[in-house]
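[1] sequence-free structure coming up:
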């Protein structure tokens, strides 16, 4: 694996030339599938708190858990660009702690860069991480770690004031050295304006078709989560019901003694069997 071949900054060359497609994944198996599908990069998101651990929000996950998910994805997608999500309180306390934790993402989690939520308010932290030699992916719009401040998980940038702030945030992030910016749950027209005003790629999730790239969670793409489908998600597979039907069939066949059959069983030689029966 060549670090330069999959450098985050290689994505900047795709802006305006090729749509960037990414997926958020958390484990070895989904990472294998993502790599086989040739996504441009895999984000190991702090949304693992909800998708993998069953929490109600992203606040509950810490560095130790994130590193486990990052390591799993790195083994499943060794030749794909991997970006680790900095969890809540891993970068808000101090620049020094932020750089240290970002370093852990790279050194122990085997990520090629990190994602940091926020705009102008976290610019100094992002700048410090970049100066330490760690690539950073920005994230503006709906930032789940600031859900309480934003009034919940809802579309951002719908007023003139908030739209101007998002444009300013994007420009500030560009200035401090991010290699790209995730734009989440923002009106499509505003995402287009932001995309045109910055030289780094924008990656949209619930941000319309005008960004430089798109990202969705693996489990959302596969329809694996029961009763969960935000407006911006498109299920490409009915995973929950398909898997449920398969598992139900396994339960049925096991109870009816159909499974395992001779085909799924191992046999003992008749000679040895006779000896055992005699004893």
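    Received it, and whenever you're ready, just let me know what you need. Quick caveat, the model's predicted, so the values are computed rather than measured. Residues are numbered from 1 along each chain as shown.
[2] can we go C-alpha only for contacts and neighbour counts from here?
    Fine.
[3] What's the separation between the spatially closest residue to residue 91 that is not a sequence neighbour and residue 169?
    Counting by CA to CA, 6 or more residues apart in numbering, the nearest residue to residue 91 once its immediate chain neighbours are dropped is residue 98, at 4.0 Å. Remark: distance between residue 98 and residue 169 (CA to CA, to the nearest Å) = 19 Å.
[4] Residue 272 belongs to a helix?
    Yes - the secondary structure assignment for residue 272 places it in a helix, going by DSSP: H, G, I helix; E, B strand; the rest coil.
[5] Any buried residues in the helix or strand harbouring residue 101, and which?
    Under the assignment given by DSSP states H and E, the secondary-structure element containing residue 101 is helix 95-107. With burial defined by 16 or more other CA atoms under 10 Å, the residues of helix 95-107 counted as buried are 95, 97, 98, 99, 101, 102, 103, 104, 105, 106.
[6] Put this next to the previous one:
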């Protein structure tokens, strides 16, 4: 597989290929950095709600917000596969509306595929989206959008019944035409079982090593914000770099160092003294 895969490349990914890399991005400069670093798949996640927009959860994120952030990401990238997330309540209730919304993600915002948090109610939707030429990534395991129903964001599939249910839903979404499956915060042995049962690739976020690729939330990777989940790894400390830069500016303004001579010009202008 080349550096930047298409939906078809992802679908045909096999165990001999390098593991896929998957990160979120919500703005143009971050997306450009991800593409320059060779990340395969960029998800414009509804995690924008708590990472970027100051919401307490992903639930308030609107279709318009995802469209706006997806547009920023696709304008800054040429090759990375960009997937737009379907926000809470934008699908499920009315399939026609869901298809229209997904179509806007592709047509207006330039995404190449959509992701939805999946359940029994999204099997038929997946089929209809794929029939309409809209590639779908399914998402099982921890579903942040179900926080009101499940009560928390703890690990899923910790008993045989739930593990079996996720496996059946995974198979059903593959059959419905999903090109990949995101598995979030489930035990590694369950993820391994699911990966082996499917021919489409599985991307894990906190799902152990036995999957086709690994994903994380970009703010966890870069160290922006104040909390990193136990399954994530922080590779940089961007928050403290930002604070350092801003403090440097404030101090130099207050002590008169900025602006220095080379930051401005003085022009003799006739009629002004």
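    Arrived safely, thanks for sending. These numbers were taken from a predicted model, which means no experiment stands behind them.
[7] in the stretch 51-200 of the second structure, which spans are helices?
    Listed in chain order, the helices of the stretch 51-200 of the second structure (DSSP state H, counting those that start in this stretch) span 63-75, 95-107, 123-131, 147-150, 160-176, 188-197.
[8] mean per-residue distance, the shortest one to the first structure?
    Read it as helix 147-150 of the second structure. In this overlay with the first structure, the average offset of helix 147-150 of the second structure from its partner residues is 2.0 Å by mean CA distance after the TM-score superposition for the first structure.
[9] got it, and the fifth one?
    Compared with the first structure after fitting, helix 160-176 of the second structure deviates on average by 0.8 Å (mean CA distance after the TM-score superposition for the first structure).
[10] what's the matching range in the first structure for that helix?
    Counterpart in the first structure of helix 160-176 of the second structure, with TM-score structural alignment as the criterion, is residues 160-176.
[11] ok, residues contacting that stretch?
    Taking contacts as CA atoms under 8 Å, 6 or more residues apart in numbering, the residues outside stretch 160-176 of the first structure that touch it are 119-120, 123-124, 126-127, 130, 138, 140-141, 156-157, 180-181, 190, 193-194, 197-200.
[12] just checking, residue 21 of the second structure is part of a strand?
    Yes - counting by three-state DSSP, residue 21 of the second structure is part of a strand.
[13] Pull the contacting residues for it.
    With the criterion set at CA under 8 Å, 6+ apart, residue 21 of the second structure makes contact with 39, 40, 41, 213, 214, 215.
[14] Quick check: the gap between it and residue 193 of the second structure.
    Residue 21 of the second structure is 20 Å from residue 193 of the second structure, by CA to CA.
[15] now residue 259 of the second structure
    Relative to residue 193 of the second structure, residue 259 of the second structure is positioned 61 Å away (criterion: CA to CA).
[16] ok, the two, which is more surrounded?
    Regarding residue 259 of the second structure and residue 193, a neighbour count based on other CA atoms under 10 Å identifies residue 193 as having more, with 15 against 11.
[17] which position in the first structure aligns with that one?
    Residue 193 of the second structure maps onto residue 193 in the first structure when the alignment is built from TM-score structural alignment.
[18] what's the closest non-adjacent residue to that match?
    The shortest distance from residue 193 of the first structure to any non-neighbouring residue, by CA to CA, 6+ apart, is to residue 167 (7.9 Å).
[19] How about residue 192 of the first structure?
    Closest to residue 192 of the first structure by CA to CA, 6+ apart is residue 210, at 5.1 Å.
[20] Neighbours of residue 172 of the first structure, how many?
    The number of residues near residue 172 of the first structure, taken as other CA under 10 Å, comes to 19.
[21] dump the residue contacts of the residue nearest to residue 236 of the second structure when sequence neighbours are not counted.
    Counting by CA to CA, 6+ apart, residue 236 of the second structure lies nearest to residue 222, which is 4.6 Å off, once chain neighbours are set aside. Applying CA under 8 Å, 6+ apart, we find residue 222 of the second structure in contact with 234, 235, 236, 237, 238.
[22] pretty sure the last one is touching residue 225, no?
    No - under the criterion of CA atoms under 8 Å, residue 238 of the second structure makes no contact with residue 225, lying 9.1 Å away.
[23] The second structure: which residue goes with the residue nearest to residue 192 of the first structure?
    Correspondence of residue 210 of the first structure to the second structure, assessed by TM-score structural alignment: residue 210.
[24] shouldn't its match be in contact with residue 187?
    No - under the contact definition of CA under 8 Å, residue 210 of the second structure does not touch residue 187, with a separation of 10.4 Å.
[25] shared neighbours, the two?
    Here residue 210 of the second structure and residue 187 have no joint contacts, going by CA under 8 Å, 6+ apart.
[26] Among the buried residues of helix 95-107 of the first structure, which pair sits farthest apart?
    Checked with CA to CA, the buried residues of helix 95-107 of the first structure reach their widest spread between 95 and 106, with 16.6 Å between them.
[27] Could you work out the end-to-end span of stretch 82-93 of the second structure for me?
    Span of stretch 82-93 of the second structure from end to end, CA to CA: 25 Å.
[28] if we can go back for a sec, which residues sit in contact with the residue nearest to residue 192 of the first structure?
    Under the criterion of CA under 8 Å, 6+ apart, the contact partners of residue 210 of the first structure comprise 188, 189, 191, 192, 195.
[29] Name the helix or strand for it, please.
    For residue 210 of the first structure, no secondary-structure element claims it when assigned by DSSP H and E, so it is in no helix or strand.
[30] and if you look at residue 42 of the second structure?
    Assessed by DSSP H and E, residue 42 of the second structure sits inside strand 41-44.
[31] Give me the contact list for that strand.
    With CA under 8 Å, 6+ apart as the test, strand 41-44 of the second structure has contacts from 5, 20-26, 31, 34, 66, 69-70, 73, 80-85.
[32] So which bits of stretch 121-129 of the first structure are buried?
    Buried residues in stretch 121-129 of the first structure (16+ other CA under 10 Å): 122, 123, 125, 126, 127, 128, 129.
[33] Identify the residue of the second structure aligned to the third one.
    Meaning residue 125 of the first structure. Taking TM-score structural alignment for the superposition, residue 125 of the first structure sits opposite residue 125 in the second structure.
[34] Identify the spatial nearest neighbour of its match, chain neighbours not counted.
    Leaving aside its sequence neighbours, residue 125 of the second structure sits nearest to residue 95 (CA to CA, 6+ apart; 6.3 Å).
[35] does that neighbour really touch residue 123, like I thought?
    No - taking CA under 8 Å as the contact criterion, residue 95 of the second structure and residue 123 are not neighbours in contact, 11.0 Å apart.
[36] My guess is residue 206 of the first structure contacts residue 229. True?
    No - counting by CA under 8 Å, residue 229 is not a contact partner of residue 206 of the first structure; they are 12.0 Å apart.
[37] Please consider this matter closed, and thank you.
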